Each structure stands twice: as structure tokens, then as C-alpha cells.
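Undergrad: Compute the structure for the input listed below.
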Amino acid sequence: MSKQVDLALACDLNDRTRALHDGTVKPEGIDLTFLPLQIEETFWRMLKHQEFDAAEMSMSSYMITCDRNDPELIAIPVFPSRFFRHSCIFVNADAGIDKPEDLAGRKVGVPEYQMTAALWCRGALQHEYGVAPEEMEWYHGGEEDAGREEKLELDLPDSIHLEYIPSERTLSGMLADGDLDALITARTPSSFETDSVERLFENYREVEMDYYRNTGHFPIMHTVVLRQDVYDERPWVAQELYKCFNEAKRICLEELHDTGELQRALPWLIDEVERTRDLMGWDFWPYGIDDNRETLEFMTQMAHEQGLTDRRLSVEEIFAPTTFDEYKV
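TA: Just a heads-up that it's a prediction; the model follows:
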């Protein structure tokens, strides 16, 4: 019997990846160690130290590495995290911000300028409402705990105003106090529980559904990357992982519509699934390049527009060539 390739994968454990974690789906020729770490830890350790053979990765941070070729990583076209982010723009209730256009000239906080949630929010503000990143002042730092830093050092154009908040302050507290007018963040700030903070889009579900109808974008947050040396030594590993992530997701999507027993603790889960499929189709969480090309091209456009990359990347250069012939679910 031929020896299995040992491979450590750091990835969030959710319904799209559970079958990989529990061994229901096993990659051929690979002895997979699935490390279910928090994504912030995974991103930091992979970008700073390349500790894992493969890892879930912030899509925007990964595009920065492609632009710089540092660190040397290569992605497979699976997207374990996707999220409509209109719900993630919070404003101070007394700042007089009633519509997106009111953010022009305002102080906007963000845990990291490079985070993918912020990439998509800035893209929506610019392309849907005409408010470009250059028209806002950006402040970054810890949301609930002081001292958060960017995972990768940024070299933004002079037109982008970005500075750290005071080391002892937090973004959530500054928003509540009125020292920030708005906050873009992937995690709901604790200050949202007070009367001082509200969402910019209170009817965010309707706004996000309209956004999908108008653009076709279901925003991609994360991809999965291999260290370049792992891929160079065994290119077939990328395709095998790609196939397995697809199979794990297929199992998830089938289970969601199991009417024998609810697979999630949501009373009207079946109605939600059916409504989503009416709008987005059976596979509303597509992997692969072809089924996501327009969204991926928009992401490379936004990364360049927002100063994260010096040039606009091509879709082909950011994914492993061995995954171009896509495995369909």
C-alpha cells in the first residue's frame, strides 16, 4: 500500500466543512489532519509564519499576497465563507447618517482595512451609492480589545486616509461615544446593544436580496490556500482537496432540505432554504472559477480600486492551474 501524504488543514468547522472534519469525506492519497481553529488565528498564523500545509484564508489578504508574491501561497477555488455585508455597516445614532451617501466626509472605523468584509462594504458604497473610499477617513484597531494590527503591512495610495486609533481605545467604544461616525466590521459590535449604535441598513435583508438580483454577487469572504512549496511538490493535492470540499458542501446542501428532521435549530429552516433556492438556485453556494468568475473579477477590481493591490490581478493567476478543469457537484 502506497504511503499517504500527511497534510494539515486549518479551517473553520461549519456545515460546509463538517464532512471533511468527521471523515465522511476522505481525500484520496492524503492523511488529512483537520484543525478547526478560529479564522482570525488561522489567517494570522498562515500569513505570518506559514504554519499549515493548507488553510482557510481571507480572500482580500490573499489577493495582497498574490500581488506581492509574499508569502508564497496558491488557492483552490472553494469559498467556505460567503456573506452579504450590508448588515455590517453600523453608525452612531446621533451622527445624522440616514443613507449611504451621508458617509462622505465621515470617520469610519474598521478592524483591518484589508479585511474582506470591508472590501465588499466599500465596494457597495462606491459602486451602488457613489461614495468612494477616498471620501471617508479610515481608522483601524481593535473592535472590542485594544491593539489589533493589520495582518499584512499595507502600502496604500496617498488618497486613502488610514490611521490607528489610540492604543487604549476600541472601535466599538469610539462608535458609541461618537468619536467615530460609522464602523464596518464582520462581527456585530457590543455597542450595538445600546441606543447609541444602529445599522445603516435596518432593512438589510431586502437591500441584500436586491443587491443579488442587480449584480449576481453572493460576496466571497474566504478561500482555501496551499503553501506554494506543498503545491509544487504535489500539484495533485490541490485537485483532490478541491473535489473533497465540493463533496462536503454537496452533503451540506442536501441535508439542509431534509424534511424528516431539521438539521439546524431553526424552526422554519425548510422555508428559508426554499426561498433562497427560488432566488439563487439549488447550489446557492457555488465553488469553482466558472460559476464565480464575475464575482471574482469584481473582487480583483475592488482590491485595486481600494489600494490593496498595485495592479488588477487576473482570476487565473490566483488559483492553482490543476483546479481549472472544475469538478462539478
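Undergrad: Please count neighbours and contacts with C-alpha atoms only from this point.
TA: Will do.
Undergrad: which residues touch stretch 158-174?
TA: Among residues not part of stretch 158-174, those counted as contacts by CA atoms under 8 Å, 6 or more residues apart in numbering are 109-111, 133-134, 136-147, 180, 183, 189-191, 307.
Undergrad: Also this sequence, please, to line up against the first:
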Amino acid sequence: MTAALWFRITLKDLHGVEAKDNVWYNGRTKSLSHGGALGLHNNGPAGVTHHWLTVDQTLDVMLDRGEIDACTAIRPQARVTAGDTTVVDRWGGTPIDGNPRLMKLLDDDGKGVVYEFYRKTGCFQANHHVIVQNRILKEHPWVALELYKAFQRSKEVAYERAWRAQSAYLFFPGKDFGEQAAIFGDDPYPLGVRAMGKTVERAIRGSMEQGLLRRPLRLEDIYYRTTLNT
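TA: Down below sits the predicted model:
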């Protein structure tokens, strides 16, 4: 999960905490996890202790019992889904609000950490890529750049709408465009290799540091040649 990758990168870059310094629990079962699909249970990160939860375990219950010290995200649901093999992020029914055994670590929902990380590294904590199969690019090499242009234009339209509905434009709840722009500039969701290359390279290094990659990748190994100048 990309969020977990950036979480560990942030711990390292801001506080010097390595991935191997903690024991990690994946809240998803092996069968419904990105790591399970990639076979990390057979050849996982060297030196990093990692566990998948069973279908009957949930992060909220483990946190409430003191079986784990912290959790990046808990999403209460309308019903208890522990034991349900069809649910990706299961919920054990633990009361959150007013629970004396639980404490919110970041009162600002992580806003200060995200801002500090960008100030120090110049990297966004970006998630997800659009992937095009090589067979399609071989037959239709124009596809990659046209997809980039389409997403760029759709972002511009979204920005125009966001000025009328500010919360859609902001990373965190609030209405202060100036505060966010002072950190990230007027384009908080940049696209293209030039704008995001540094971020992708940090994600690659982080994957190497955390044992998720066996060899480094170059940007030209990832992005199609027609998009390298975007």
C-alpha cells in the first residue's frame, strides 16, 4: 500500500526511524492485500518484521487491547465485519470516541507532518499510477501522452470547480487557500515527470530502503518515452 510506504519514508526522513525499527501489521488479510498478491509472504523485505492479520483480527480491536501501539487509520463502519472474508478493511466494533484506552496522536490529522515533510524534502506523498500495457503502446504509441494530456485537462477543470467548492482543492479540512499555497504552491496536484520525478525517485529509494524493491529503477524504466518531457 503506497500510504504505508510514504508513512515509513516520513518516519525516516523526519525522525531517522528505519522500517526495521518497528514491527508492522497489515490490517488486510494476505489474500486481500497488495503484498499478498505480489508474493511478499514468500520473499519479504529483509530485516523487516511484518505480519498479516487473520480474517478474525481487526486493527481497532488490537489497538484497544494494547496488542499494537499505534495505527495509521481506523475506519468505523456501520456493522462489525470481523470474520468476513469478503471485506478488505475489516472493523471489529471498538468504540473510538471517548475510549480511555485510545488517543489520537495528531490533533491536526497529520497536517503539520505533511507540511514539514514537503518543506524538508520537496516531495509530495503521492499515491497511485495509471498503467498502460506495453502491447497497447507498441501498437498505439500516442496513447501515453494523450492520457497525460487528458488527466492534465481534467485537473484544470477540477481546479476551476474547486475554487467554488474550496474543500475539494485542499489537502486538509478548512478554507485557507493561502496557507496551503504557501507550502505547495498554486498547483498542489502536479502531473508530469518534471514536476513529480523527485517524488517518484524518493518512492523508489524508499522501496529499496524498506526491502520492497530488489534493484533500483530509473524514471525512463517506468515512464514511456513520449512522456519523459512532460
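Undergrad: Return the members of the contacts of stretch 158-174 of structure 1 classed as buried.
TA: 109-111, 133-134, 136-144, 147, 180, 183, 189, 191, 307 (16 or more other CA atoms under 10 Å).
Undergrad: Residue 48 of structure 1: neighbouring residues, count only.
TA: Neighbour count of residue 48 of structure 1, defined by other CA atoms under 10 Å: 12.
Undergrad: Strands of structure 2, start to end?
TA: Secondary structure of structure 2, counting by DSSP state E: strands at 23-26, 49-52.
Undergrad: Now the first one on structure 1. Mean distance?
TA: Its matched residues in structure 1 lie on average 1.8 Å from strand 23-26 of structure 2 after superposition (mean CA distance after the TM-score superposition for structure 1).
Undergrad: Find me the equivalent region of that strand in structure 1.
TA: Residue correspondence for strand 23-26 of structure 2 in structure 1, counting by TM-score structural alignment: residues 137-140.
Undergrad: Now do the same for residue 122 of structure 2: its match in structure 1.
TA: Checking with TM-score structural alignment, residue 122 of structure 2 has residue 216 as its match.
Undergrad: quick one: contacts for the closest residue in space to its match that isn't next to it in sequence?
TA: By the measure of CA to CA, 6 or more residues apart in numbering, the closest residue to residue 216 of structure 1 outside its immediate chain neighbours is residue 295, 7.8 Å from it. Counting by CA under 8 Å, 6+ apart, residue 295 of structure 1 makes contact with 216-220.
Undergrad: how about 10 Å then?
TA: Applying CA atoms under 10 Å, 6 or more residues apart in numbering, we find residue 295 of structure 1 in contact with 215-220, 289, 301.
Undergrad: same check, this time on residue 6 of structure 2
TA: Contacts of residue 6 of structure 2 were listed using CA under 10 Å, 6+ apart, and they are 12, 124-127, 202-203, 206-207.
Undergrad: Please state the offset of the single longest helix found in structure 1 from the chain centre?
TA: For structure 1, the helix that runs over the most residues, judged by DSSP state H, is helix 236-256. Here the centre of helix 236-256 of structure 1 is set off from its chain's centre by 19 Å, with CA atoms, centre = their mean, to the nearest Å.
Undergrad: okay, the angle between that helix and strand 222-227?
TA: Using axes from the mean of the first three to the mean of the last three CA atoms, to 10 degrees, the direction of helix 236-256 of structure 1 lies 160 degrees away from that of strand 222-227.
Undergrad: Helix 236-256 of structure 1 corresponds to what range in structure 2?
TA: When helix 236-256 of structure 1 is compared against structure 2 (TM-score structural alignment), it corresponds to residues 142-162.
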